[in-house]
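Peer 1: This is the structure alone, sequence omitted:
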């Protein structure tokens, strides 16, 4: 079986020692591509092309462990073997403690030992990198779980006359959630409150901000605060908690009456909900979309009332659902074409949400670019 060639960088300013290393590798017929640097500065530039570094600790621009620390501080450093003199073996041990894979004493190494040490160092480094990536993946999964619990909580909905379906997908198959969030809370008298929101941007900071806003919303609703006050307070929470100036959040908040025949909704720069009756979209009255949270201090959001016919469905969503691509078209999917898809899917039966999302993704040619949260409430008398 053919032995894999290893790219080795020798960092050595002494010509005699450099010739000795080359001779030892030739003696062992080592499958090695050897390059050389005489200073740490030169080595740093060659580091990306090396799988293993043979590093002398006495260089013109660094002494002792300083050269090792500088190379280990470079992005994604390779395996490093330290070369020491007979009187510096203690320094070699300290080098291993500081991050080197191993150390070799000059004059006590033959070609076979040098080659074996290079191979072991490369394999140890690969194993260490694999373990580190596994730990990072586990931490990332744990972080995702914590954020998911905060962004996408179990609804406080205990009334059997409403059916709730929620879906969330991170854009582009990202493991971490973005800033999309939703929540559903029912009062003792049966009134149901819904919120869905989208913090601009992606990543753990935006997700953490979405968690803060979602928890604040639930607390305010459970405390019986009026909807206008809830949105104004969420604006203040956003401004106080955001990690970047100008960061904003869109939100849609809906209150459904206890008799399920009327609803009032508020828009803070967010797509309006879609009212579906059977296989048809019921057009809502033209309304003004308010500004997003975090934009204008002192702004007051206006509520819009709508009648709910028996057997209604109400779809709330973030804009990731409508910003997918459409084949042979430079435009995004958009609300109008989303309504066409809903009309077609709803004709096939009441369970049209998952087929709708699947068709949106199919039109996009794969996973959606932006995070998508969807919340569907259906009247089930």
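Peer 2: Perfect, thanks for sending it. Values in this document were obtained by computation on a predicted structure and should not be read as measured data.
Peer 1: all contacts plus neighbour counts: C-alpha atoms, from now on.
Peer 2: Will do.
Peer 1: Counting by contacts, list what the longest helix belonging to the chain packs against.
Peer 2: In terms of residue count, the longest helix belonging to the chain (DSSP state H) is helix 111-151. Packed against helix 111-151 by the contact rule (3 or more CA pairs under 8 Å, 6 or more residues apart in numbering; DSSP states H and E) you find helix 15-27, strand 52-56, strand 79-84, strand 178-186, helix 204-222.
Peer 1: closest to residue 314 out of those?
Peer 2: Closest approach to residue 314 among these (CA to CA): strand 178-186, 13.0 Å.
Peer 1: ok, and what's touching that closest one?
Peer 2: Strand 178-186 is touched from outside by 151-158, 170, 192-204, 206-211, 214, 218, 221-222, 318, 371-373, 375, with contacts defined as CA atoms under 8 Å, 6 or more residues apart in numbering.
Peer 1: In addition, the following structure is provided for comparison:
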């Protein structure tokens, strides 16, 4: 069956669209090549923005497909603009592709691609085609080098070629964007891994027979760090010092302050400070570095004697550690003798309390993100310290220890909460013996 002769696209304007240019919806020939590409839009429909001095000429006449022909019903909506200013008003999210006449008047450059460069800056996520005159192949190729997906020669243009070029350009642009996003994601992951190695602590326990495990999960989506922080070091006298803390808030400023406090704690500990003297100095660091006087931090410090049988504990507004001895059930250490959070009271004091650990024990330090989630997806009740102790004992009875215990604890807290936790979570586990 023969194809009817091309007819010009009418240059219709109404009062509401006179400034923006007409929009037509014309069937275009979509041959087997185009059908193999798949229709990017619903039902194969695409919207093309044409930027040309005379878009109502015969250039964009679109012949009607014969009934039953392959690709019939595939339609391209055409919007026309006579200059770049008009095109900018017409450029909306439903535009799939832009066809730019390289002969369009505009800002001059060495290659005569000023209008095209302007469109590429204006629509970085849209597919762009260049329209060149016959014999202007050099400038057409330059258009592809600067960012156009393809070019078309004006004298060779017909409905079938236009439909195929639009679909190829849209798919090529989508592939380019997906590849760029994949590359950016890979680079971001590599950068985050380097940052994590630099910001999260490496425990200094060389020469100690204590076991160490830790788990960290920031509450903010895609964040590397939250306001929680922890560290563990062994001083030359054989004492093992451990710390875990929590800066109020969840933003990047709080995360940065947490890193500063952790580094300051490590430096002060290696310098020989402990207990009240150390916490008093950390409070001074906090007061100098915080963004506002409302910012405070909770802290729990533990120093374990070289023989591993006794420990000194200081609490600054922080939850008390969980201990299990000789394979018995875990329980919370008493916390009545703790002091206030850092940054709340000037000249505050933090008493150091000694605890007998014994020959075989495990000590778990944690931030409140572990206990402030819900006790179940269908309740508003918080898990709390008692619920956490019950959960940990169930996992101990199941034979979980070390990293497996902490991973299971964090996973179980998320499960009980019915989804992702909003607060940061840090858990640190030290142990000795069987």
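Peer 2: Okay, I see it. Treat the numbers as computed from the prediction; the structure is a model and nothing was measured.
Peer 1: Is it possible to mark the buried ones in the contacts of strand 178-186 of the first structure?
Peer 2: Taking 16 or more other CA atoms under 10 Å as the criterion, what is buried in the contacts of strand 178-186 of the first structure is 151-153, 157, 170, 192-202, 204, 206-211, 214, 218, 221, 318, 371-373, 375.
Peer 1: Show me which positions of stretch 281-301 of the second structure end up buried.
Peer 2: For stretch 281-301 of the second structure, a neighbour-count test (16+ other CA under 10 Å) marks 281-283, 285-287, 290, 295-301 as buried.
Peer 1: quick one: it to chain centroid distance?
Peer 2: Remark: stretch 281-301 of the second structure is offset 28 Å from the chain centroid, using CA atoms, centre = their mean, to the nearest Å.
Peer 1: same check, this time on stretch 390-402 of the second structure
Peer 2: Going by CA atoms, centre = their mean, where stretch 390-402 of the second structure is centred and where its chain is centred differ by 33 Å.
Peer 1: contacts for it?
Peer 2: Against stretch 390-402 of the second structure from outside (CA under 8 Å, 6+ apart): 211, 212, 213, 329, 330, 405, 408, 409, 429.
Peer 1: in the first structure, what residues pair with stretch 179-196 of the second structure?
Peer 2: For stretch 179-196 of the second structure, the aligned range in the first structure is residues 131-148, judged by TM-score structural alignment.
Peer 1: Which positions in that stretch come out as buried?
Peer 2: 144, 147, 148.
Peer 1: of those, closest to residue 175 of the first structure?
Peer 2: Set against residue 175 of the first structure, the nearest of these by CA to CA is residue 144 (7.3 Å).
Peer 1: hmm, back to that, superpose on the second structure and give me the mean offset of the longest helix of the first structure.
Peer 2: Following the fit onto the second structure, the mean deviation recorded for helix 111-151 of the first structure is 2.0 Å by mean CA distance after the TM-score superposition for the first structure.
Peer 1: so the helix or strand that that helix is followed by corresponds to what in the second structure?
Peer 2: Proceeding N to C from helix 111-151 of the first structure, the next assigned helix or strand is strand 162-169, under DSSP states H and E. Per the alignment by TM-score structural alignment, strand 162-169 of the first structure matches residues 210-217 in the second structure.
Peer 1: so how far is the longest helix of the first structure from its chain's centroid?
Peer 2: Relative to its parent chain, helix 111-151 of the first structure has a centroid offset of 19 Å by CA atoms, centre = their mean.
Peer 1: how big is the angle separating that helix from helix 204-222?
Peer 2: Orientation check (axes from the mean of the first three to the mean of the last three CA atoms, to 10 degrees): helix 111-151 of the first structure against helix 204-222 gives 20 degrees.
Peer 1: so what's the aligned partner of residue 314 of the first structure in the second structure closest to, chain neighbours aside?
Peer 2: Applying TM-score structural alignment, one finds that residue 314 of the first structure aligns to residue 363 in the second structure. Nearest residue to residue 363 of the second structure in three dimensions, chain neighbours excluded: residue 323, at 4.6 Å (CA to CA, 6 or more residues apart in numbering).
Peer 1: now do residue 148 of the first structure
Peer 2: That would be residue 177: by CA to CA, 6+ apart, it lies 7.1 Å from residue 148 of the first structure.
Peer 1: can you tell which of the helices and strands packed on helix 111-151 of the first structure is closest to residue 127 of the first structure?
Peer 2: Among those, the nearest to residue 127 of the first structure by CA to CA is strand 79-84 (10.9 Å).
Peer 1: With the second structure overlaid, report how far that closest one is off on average.
Peer 2: Averaged out, strand 79-84 of the first structure is 2.7 Å away (mean CA distance after the TM-score superposition for the first structure).
Peer 1: where along the stretch 251-400 of the second structure do the helices fall?
Peer 2: Taking DSSP state H, counting those that start in this stretch to define them, one finds helices in the stretch 251-400 of the second structure at 252-270, 275-289, 384-397.
Peer 1: Which strands and helices lie in contact with the first one?
Peer 2: Helices and strands touching helix 252-270 of the second structure, by 3+ CA pairs under 8 Å, 6+ apart, are strand 228-234, strand 240-247, helix 275-289.
Peer 1: The last one: average distance to aligned residues in the first structure?
Peer 2: Here helix 275-289 of the second structure is compared with the first structure after superposition; its mean distance to the aligned residues, by mean CA distance after the TM-score superposition for the first structure, is 5.1 Å.
Peer 1: That helix vs helix 252-270, what angle?
Peer 2: Helix 275-289 of the second structure and helix 252-270 are oriented at 150 degrees to each other (the same axes, to 10 degrees).
Peer 1: which residues are in contact with helix 275-289 of the second structure?
Peer 2: 257, 261, 264-265, 268-269, 293, 296, 301, 313-314, 342-343, 347-352.
Peer 1: Now list the buried members of those residues.
Peer 2: 257, 261, 264-265, 268-269, 296, 301, 313-314, 342-343, 348-350, 352.
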